[in-house]
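S.K.: A predicted structure for the sequence below; I have some questions about it.
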Amino acid sequence: MGDSILDTGNNNYIVTMSKFNFPPYGKNFPGKIPTGRPSDGRLISDFVVEILGIKYLLPSYLDPNLGVEDLVTGVCFASAGSGYDRETPKILVTTFYLYFLLFVSGALPVPYQLKLFKQYVKKLRTLVGEQRSDDIIKNSLYVISLGNNDVGLTYFLRKKKSDMASYSSFLVSQASATLRQLYGLGVRNIVHLSTIVTGCVPASRTLFGGVRRQCNDESNELAMMYNKKLSNEIERLNNDVRLPNSSIVFVDVYYPLFNMIRYPENYGFAITKKACCGTGTVEFGILCNPLAPTCTNISKYIFWDGVHPTEKTYKIIFSKIGKSVDKLLRKQL
């Protein structure tokens, strides 16, 4: 479940402006194929199944070509543009800034992602039987990334109705309810990612960072507040006697990315304020298209487009997640 950090192509099959199934997306993907992943290559979702020795790529659940083996070994329910706030997936924003248009629209809301998961469980039971399907659900690892679009965009559209403290608490309450629902469906092992540094993505710098394109401190402050509250709530859930045998791990990806932005040379990067696609200031989705030029050396860029990191960045971030995956697996043993 999640947003564009994890979506391996579900948005290809829904009506949305948040699509990434055209060049130059996938420029570093095997075969240079644009699969709907919002990056130049693979995502964290793919690295998780690879490190577990399951498969090289995690398919999207809505892919009509899914086979039995795909369902048995894992699929992705995430949708780029989604969030814990039910208003987030509905947003259609048109922001005029330096002659660019920024669109976010039509993602699968969390309740619908849960509905798809329930549908998946039924399919799995039909394919492999109730006992085996229950074992698969119970022993599988689930990675969640939600909150990025809420704190990076939705809050700024509704902040007159909500302050940071109340909005971050609202998001965490939604997260807690979602985690409990997953537990009720048999899920036991979850890794929940923090938000990234939402105020430092190129589009946020362009739209909210002034002429010097500084990080949007307000967005980062909200992200940190949400991340801290979410971490505390996950700790509380792990100690809840009503959720026996559950293992929920909070993984901070905010500071690993922030450190890359602050000290890019330590990670082999050189460009932090601009993305590889187009002007590097705001383009993503339909604005990062076959007509948009791309940088000549992607490895020097932290961001692929105005919102999303490059595959190289994700690989570095994943080293943190990999430790959490190992932690969960050891606990199971």
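M.R.: The structure has been received and is ready for your questions. Residues are numbered from 1 along each chain as shown.

S.K.: Going by C-alpha atoms from here, please, whenever you check contacts or count neighbours.
M.R.: Noted.

S.K.: residues of the helix or strand that contains residue 314 that come out buried?
M.R.: Using DSSP states H and E, residue 314 sits within helix 311-332. Neighbour counts over helix 311-332 (16 or more other CA atoms under 10 Å) mark 311, 312, 313, 314, 315, 317, 318, 321, 322, 324, 325, 328 as buried.

S.K.: same question, stretch 163-180
M.R.: For stretch 163-180, by 16+ other CA under 10 Å, it's 164, 167, 168, 170, 171, 172, 173, 174, 175, 176, 178, 179.

S.K.: Enumerate every residue touching the second one.
M.R.: Residue 167 is in contact with residue 155, counting by CA atoms under 8 Å, 6 or more residues apart in numbering.

S.K.: pretty sure it belongs to a strand, no?
M.R.: No - Residue 167: not assigned to a strand; according to DSSP: H, G, I helix; E, B strand; the rest coil it is helix.

S.K.: how many other residues sit next to residue 162?
M.R.: 14 (other CA atoms under 10 Å).

S.K.: Please, where are all the strands along the chain?
M.R.: Ranges of strands within the chain are 141-145, 189-193, 247-251, based on DSSP state E.

S.K.: can you tell which of the ones you listed is closest to residue 91?
M.R.: When the strands of the chain are compared by CA to CA, strand 141-145 sits nearest residue 91, at 18.6 Å.

S.K.: what angle separates that closest one from helix 311-332?
M.R.: Counting by axes from the mean of the first three to the mean of the last three CA atoms, to 10 degrees, strand 141-145 points 140 degrees away from the direction of helix 311-332.

S.K.: Second structure follows, compare the two:
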Amino acid sequence: MKLHMLWLVFVLIVVETNATKQGKNATIPALIVFGDSIMDTGNNNNLPTLLKCNFPPYGKDFISGLATGRFSDGRVPSDLIAEKLGLAKTLPAYMNRNLKPKDLLKGVTFASGGTGYDPLTAKIMSVISVWDQLTYFKEYISKIKKNFGEEKAQNILDNSFFVVVSSSNDLAHTYLAQSHRYDRTSYANFLADSAVKFVRELHKLGARKIGVFSAVPVGCVPLQRTVFGGIFTRGCNKPLNNMAKQFNSRLSPALDSLDKELDGIILYIDVYDTLFDMIQHPKRYGFVVADRGCCGIGSLAISYMCNSLNPFTCSNSSAYIFWDSYHPTERAYQVIVDKLLDKYLSKVI
């Protein structure tokens, strides 16, 4: 009897050790991402759009200092989440022409900088709408089936983590073009309802573990401060932040209802409070500058306005919350991802 018990303990130790080596997230085979520039790792590079960033100083803190089409000094959340899941240090852009079938296995991002839930947003910016990203996702699953079989494709659908991030471009830009049809509240509600519709469509295509990011305090990005925050004070654009909060207040309970209705897991991931607190109290998080970006003079520079000819780009981007006038630095993204995934990841593994 004692020998039997010793053998059982030995087996349990071996199993636990193997699980530790594999990591807690060994059950998640891939990360699949939809959305905008926050998650884009290069899908805009070959599009006929002005919203590109595959040139220096973008990527100055990326692996080998390469400008890959990520709207930051280094990696973006799609990369950092993939690393957190134990999949890879970077997540490939689906539109990368050099992708091989094996590169698809651990996931991809379909995100396109400048897009939104409102189809008009992508149309204005000549980028990939989130709805077209679903079409590319269907193509992706077909490629998995063709190259690796039905069982592998089903495993990816059943067990991968699907992340959706959008709304900032709709709120900050497209609303002005839609203001003849909507007031601020009704437009925010329209976007939230569109996000829920997107999740339903994604679920119909087989996704079962879906996390949807809230809107961020987009009124506090340096560009909004410069244009709407007052010449001297450069405060946050409060009406825009209120729209973001209205979007969130509509989205959160709707996703909770969807989680109860559909099989699988539907998560609302609150990004607003974390980023807003970082911006209001940068020193708590080890940052020095919160109201300007590192690139150029940091007040208006974005995309082609943030370039290697500008002599004012900071040397220490990790001291800044924002890289350009719209997008956070890799270090800021890392703080957000660590905090959010520590809170939410246990629900999907």
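M.R.: Yes, it's here. None of the values given here were measured: they were computed from a predicted structure.

S.K.: Post the TM-score for the overlay when you can.
M.R.: Taking TM-score structural alignment, normalised by the length of the first structure as the basis, the two superposed chains have a TM-score of 0.92; 314 aligned residues with a CA RMSD of 1.2 Å.

S.K.: before we move on, the earlier item: any chance of the strands of the first structure in a markdown table with distance to residue 49 of the first structure as columns?
M.R.: Below are the strands of the first structure laid out as a markdown table (distance: least, CA to CA, whole Å):
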| stretch | distance to residue 49 of the first structure |
| --- | --- |
| strand 141-145 | 9 |
| strand 189-193 | 13 |
| strand 247-251 | 17 |
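
S.K.: Same list as before, these that is, but in TSV and with mean neighbour count included.
M.R.: Shown next, in TSV, are these (neighbours: other CA atoms under 10 Å):
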stretch	mean neighbour count
strand 141-145	21
strand 189-193	23
strand 247-251	21
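
S.K.: how about these, which one is nearest residue 11 of the first structure?
M.R.: Closest approach to residue 11 of the first structure among the strands of the first structure (CA to CA): strand 141-145, 15.7 Å.

S.K.: okay, and the closest one goes to which residues in the second structure?
M.R.: Mapping strand 141-145 of the first structure onto the second structure (TM-score structural alignment) gives residues 161-165.

S.K.: for stretch 35-46 of the first structure, same thing?
M.R.: Mapping stretch 35-46 of the first structure onto the second structure (TM-score structural alignment) gives residues 68-79.

S.K.: contacts for that stretch?
M.R.: Residues outside stretch 68-79 of the second structure that contact it (CA under 8 Å, 6+ apart): 33, 37-45, 52-55, 57-63, 88-91, 109, 113, 303, 317, 323-324, 327-330, 333-334, 337.

S.K.: hmm, try it at 7 Å
M.R.: Contacts to stretch 68-79 of the second structure, defined as CA atoms under 7 Å, 6 or more residues apart in numbering, come from residues 33, 37-42, 45, 52-54, 58-62, 89-91, 323, 327-330, 333, 337.

S.K.: cool, stretch 231-244 of the first structure as well?
M.R.: 246, 247, 248, 250.

S.K.: Quote the end-to-end distance of it.
M.R.: Counting by CA to CA, to the nearest Å, you get 19 Å between the two ends of stretch 231-244 of the first structure.

S.K.: What of stretch 108-117 of the second structure?
M.R.: End-to-end span of stretch 108-117 of the second structure (CA to CA): 20 Å.

S.K.: Now do that stretch: distance to the chain's middle.
M.R.: Remark: stretch 108-117 of the second structure is offset 9 Å from the chain centroid, using CA atoms, centre = their mean, to the nearest Å.

S.K.: Report the aligned residue range of the first structure for that stretch.
M.R.: With TM-score structural alignment as the criterion, stretch 108-117 of the second structure aligns to 75-84.

S.K.: what residues does that stretch touch?
M.R.: 1-4, 6-8, 10-11, 18, 58-61, 88-89, 104-105, 107-110, 113, 146-147, 149-150, 171, 174-175.

S.K.: at 6 Å what do you get?
M.R.: Outside of stretch 75-84 of the first structure, the residues within contact range by CA atoms under 6 Å, 6 or more residues apart in numbering are 1-4, 6-7, 10-11, 58-61, 89, 107-109, 113, 146-147, 149-150, 171, 174.
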